[in-house]
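Visitor: quick one: sequence and predicted model below, then my questions.
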Amino acid sequence: MSLATVYSRAQNGMHSLPITIEVHLANGLPGFTVVGLPEAAVRESKDRVRAAIQNAGFAFPNKRITVSLAPADVPKEGSRFDLAIGIGILVASGQMDGKLLEDHEFVGELALSGEIRAVRGILPTALACATDKHTLIVPEQNADEAALVQSLTAYKAKHLLDIFAHTQDSPLPQISYQPHSHTDESPLDFADIKGQEHAKRILLIAAAGGHNVLMLGSPGTGKSMLASRMPTILPDMTETEALETASLYSISHHGFNPAQWGKRPFRQPHHSASSPALVGGGSNPKPGEISLAHNGVLFLDELPEFSRQVLEVLREPLENNHISISRA
């Protein structure tokens, strides 16, 4: 077979879009072309994939290789397509059986040695795969994220050879659903505050009703101390809230941390933060401080020191309780 079709996912904000990766091997001058609106990291994947296939003991086909990432009008970024492209080349060249992989999706970066490295955004991908009832194969280091989705069938792989063995009746380790229990190990506690009864009463009312709070006072009166302990009196997160917050951190530059599962986030941006830092953005939109504080507390210390433009972008999120980023 000179044509193989493999499936993966592209990250677009909080959404994980299905991507069909078609690999075609043709006679002619040897070459490796990736089409379908790939950005720099995706175009560089051809060098990683070539080395990974060779160092794993497979033969890299000496043919004209065309890799198409469809739909072509969806931007593709990052190294998450490495594994799927490598699998497609092995299947197209007849070195791997593709029958067992028809309903599978692959996400992961390939090291030059053939090992599979972790990538960001696994949790939204796992949720989308569970909805579509597809089987997901992820790097071993991302197994904790995939294990948070109850209805997902997923496997973890450490090396390209592990997936080859999976097609030869030597199954990969399956990822079992593991509900994380929230253990609050925060050194801060609302009960530590002595006095300030009026302020504590206000924060308790705000925490119970989900209200905003504006604190005024001289320096050193305990405003920051009170705000930093407010997450400890908020109600425990529901499973849906915990998944939403974990998904946001999974696609951000912070990455997913299992130790933070179920903890209310507390974000305190510096007063020199720009508007994009607060609301998010970028060529491929990333969450800002407002989104990262979702289901938690956003504390703007020294509020008058923030620029007027930054304060104006807070108007819509405060009025509508959600934030939307649109790009031309």
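Guide: Okay, I see it.
Visitor: going forward, measure contacts and count neighbours with C-alpha atoms only.
Guide: Fine.
Visitor: just checking, Gly36 touches Glu77?
Guide: No. Using CA atoms under 8 Å, Gly36 is not in contact with Glu77, being 11.0 Å away.
Visitor: list the buried residues in stretch 273-283.
Guide: Residues of stretch 273-283 classed as buried by neighbour count (16 or more other CA atoms under 10 Å): Ser275, Pro276, Ala277, Leu278, Val279, Gly280, Gly281.
Visitor: check the offset of that stretch from the chain's centre.
Guide: Stretch 273-283 sits 18 Å away from the centroid of its parent chain (CA atoms, centre = their mean, to the nearest Å).
Visitor: ok, so of the buried residues of stretch 273-283, who is nearest Val297?
Guide: For the buried residues of stretch 273-283, the minimum distance to Val297 (CA to CA) is 13.5 Å, reached by Leu278.
Visitor: this is the other structure I want to compare:
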Amino acid sequence: MLVKTYGSSVFGIDATTITIEVDVTKGIKFMLVGLPDSAVKESQQRIESALRLNGFKWPRYKIIINMAPADIRKEGSAYDLPLAAAILAASDQISAEKLSKFVLMGELSLDGTLQPIKGVLPIAINARKEGFEGFILPKQNAREAAVVDKLNVYGAENIREVIDFLNGENKIEQTIVDTRAEFYARMNNNPLDFSDVKGQENVKRALEIAAAGGHNIILIGPPGSGKTMLAKRIPTILPPFTLKEALETTKIHSVAGKIGKDTSLMTRRPFRSPHHTISDVALVGGGNYPQPGEISLAHNGVLFLDELPEFKRTVLEVMRQPLEDRLITISRAKFSVEYPSSFMLVASMNPCPCGYYNHPTKECVCGPGVVQKYLNKISGPLLDRIDIHLEVVPVPFKKLAEAESSENSETVRERVMKARKIQEARFENHKGIYANAQMNSKLIRKYVQLDEAGNELIKNAMDKLGLSARAYDRILKVARTIADLEAEENVQAHHLSEAIHYRSLDRENWGG
């Protein structure tokens, strides 16, 4: 008897429906075809044990299984459940009536318990698109799938519950999530706040500008000056997720298996902080069957690289293209995968190996040329792609001991959101651009009109600092954001002056 069940394969951040065809006839052979990987092939042993321990029999006949389309590689153990259901239906042990209405996915333990799987959200989105009535999956993943409306989601704990449901002998409780209510209730739930940071008002100002325009920023300062503390609080001043951004980010984390148990939708912007020993593949994504890397997991959020010069140069260089295109394409011989990577890069570094170059009170003990050699670990083209270079000085004890708290994140965020609304209105006719940091040269010329004083100021800065054309564009973008924060229609000389100030590493006194 021939029976069909339906599963799904995740490719990039999108899913494709997989039709599992099972034919049970006379004979003693077991054949599984359709480009299954080792984990799929090993499902026979898991399924056989799960069926036996739940009162069912493995058919002692010839079993032929085809996973179509046969030219798409099938990966992972999540096909255990649809394979088991198809084998039972093809051998007349359960009813096949409901199988065509549902997508089934789940890994089986030997006792039939369902284990959580990856990529649930894109699978659920595709199931609704393909017109399936519902999605049966492990209970731990049910809330994640229930984010998708107009799709019945049933979370089961073991294969016995699924079999009884397909036979009509019992009901599995449908998982329902009020996506909008839950999203808006949890979107501002963050334990960190800008008011925790004493002093550093000039740094906070620069971070506010970076958040308002989506600019990349690098913080240079001695150990203990608060660089990491400040960086961790950047997501608290970024505009809250829109529902569309939350769904897009959750899809990426779902594919990577980074969604927590019983979690439905990500409500806070991601903050990714990989260690400096990370490989280039782990940063941008890859593998035989490419998975998203840290830059994609930071999509719509912040990628924080602490101690930037300690990262391998090859790792840093692979970021150059994603920083410009906000998209990473991972190519293999037979296919390529695209992952979005629109993130805000925040980096920090000591000014030299000992950490005290340009320190107001402590003396640097590095030898001649050591500081420049240390800075040269970061290439010029990468630094050019970072809009704001800011020197961070230690906070004096008097500031640390003050009882008065500083401005909180919510106040700063309100100003950032007002500036972002101005930018949204400006770029409403430009697809894919929502912040000043994304402007190309044509848009810069259109929206950054300088007067005579501004032109003279930027000309002198270019001559004195020896800035590249890309650095020139970056200064204009930052100046445009400063003007937006002040709700000014035109970029004025004092906006440019502040933007030029945020190019610390271009100054002559850096690196000796």
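Guide: Looks like it arrived, so ask away. Please read all numbers here as calculations on a predicted model, not as lab measurements.
Visitor: and which of the buried residues of stretch 273-283 of the first structure is nearest Phe306 of the first structure?
Guide: In terms of CA to CA, no member of these lies closer to Phe306 of the first structure than Ser275, at 9.9 Å.
Visitor: how about that closest one, what's its match in the second structure?
Guide: Alignment note: Ser275 of the first structure maps to Asp280 in the second structure; criterion TM-score structural alignment.
Visitor: who's in contact with that match?
Guide: Thr314, Val315, Leu316, Val318 (CA atoms under 8 Å, 6 or more residues apart in numbering).
Visitor: which part of the second structure lines up with stretch 303-320 of the first structure?
Guide: Stretch 303-320 of the first structure corresponds to residues 308-325 of the second structure when matched by TM-score structural alignment.
Visitor: quote the end-to-end distance of that stretch.
Guide: 21 Å (CA to CA, to the nearest Å).
Visitor: tell me where the stretch 151-300 of the first structure has helices.
Guide: With DSSP state H, counting those that start in this stretch as the criterion, the stretch 151-300 of the first structure has helices at 160-166, 197-209, 223-228, 239-251, 275-279, 289-292.
Visitor: which one of these lies closest to Leu148 of the first structure?
Guide: In terms of CA to CA, the element of these nearest to Leu148 of the first structure is helix 239-251, at 8.0 Å.
Visitor: that closest one against the second structure, how far on average?
Guide: Once superposed with the second structure, the aligned residues differ from helix 239-251 of the first structure by a mean of 1.4 Å; criterion: mean CA distance after the TM-score superposition for the first structure.
Visitor: enumerate every residue touching the residue mapped onto Cys129 of the first structure from the second structure.
Guide: Structural alignment (TM-score structural alignment) places Cys129 of the first structure against Ala127 in the second structure. For Ala127 of the second structure, the contacting residues are Thr17, Val103, Gly134, Phe135, Leu151, by CA under 8 Å, 6+ apart.
Visitor: which one of those residues is nearest Ala469 of the second structure?
Guide: Nearest to Ala469 of the second structure out of the contacts of Ala127 of the second structure is Thr17 (CA to CA; 47.9 Å).
Visitor: that closest one is in contact with Ala124, isn't it?
Guide: No. Between Thr17 of the second structure and Ala124 no contact is recorded; they are 10.5 Å apart, counting by CA under 8 Å.
Visitor: nearest residue to the equivalent of Val35 of the first structure over in the second structure in space, please, no chain neighbours.
Guide: Taking TM-score structural alignment for the superposition, Val35 of the first structure sits opposite Val33 in the second structure. Spatially, and ignoring its direct neighbours in sequence, Val33 of the second structure is nearest to Asn66 (5.0 Å; CA to CA, 6 or more residues apart in numbering).
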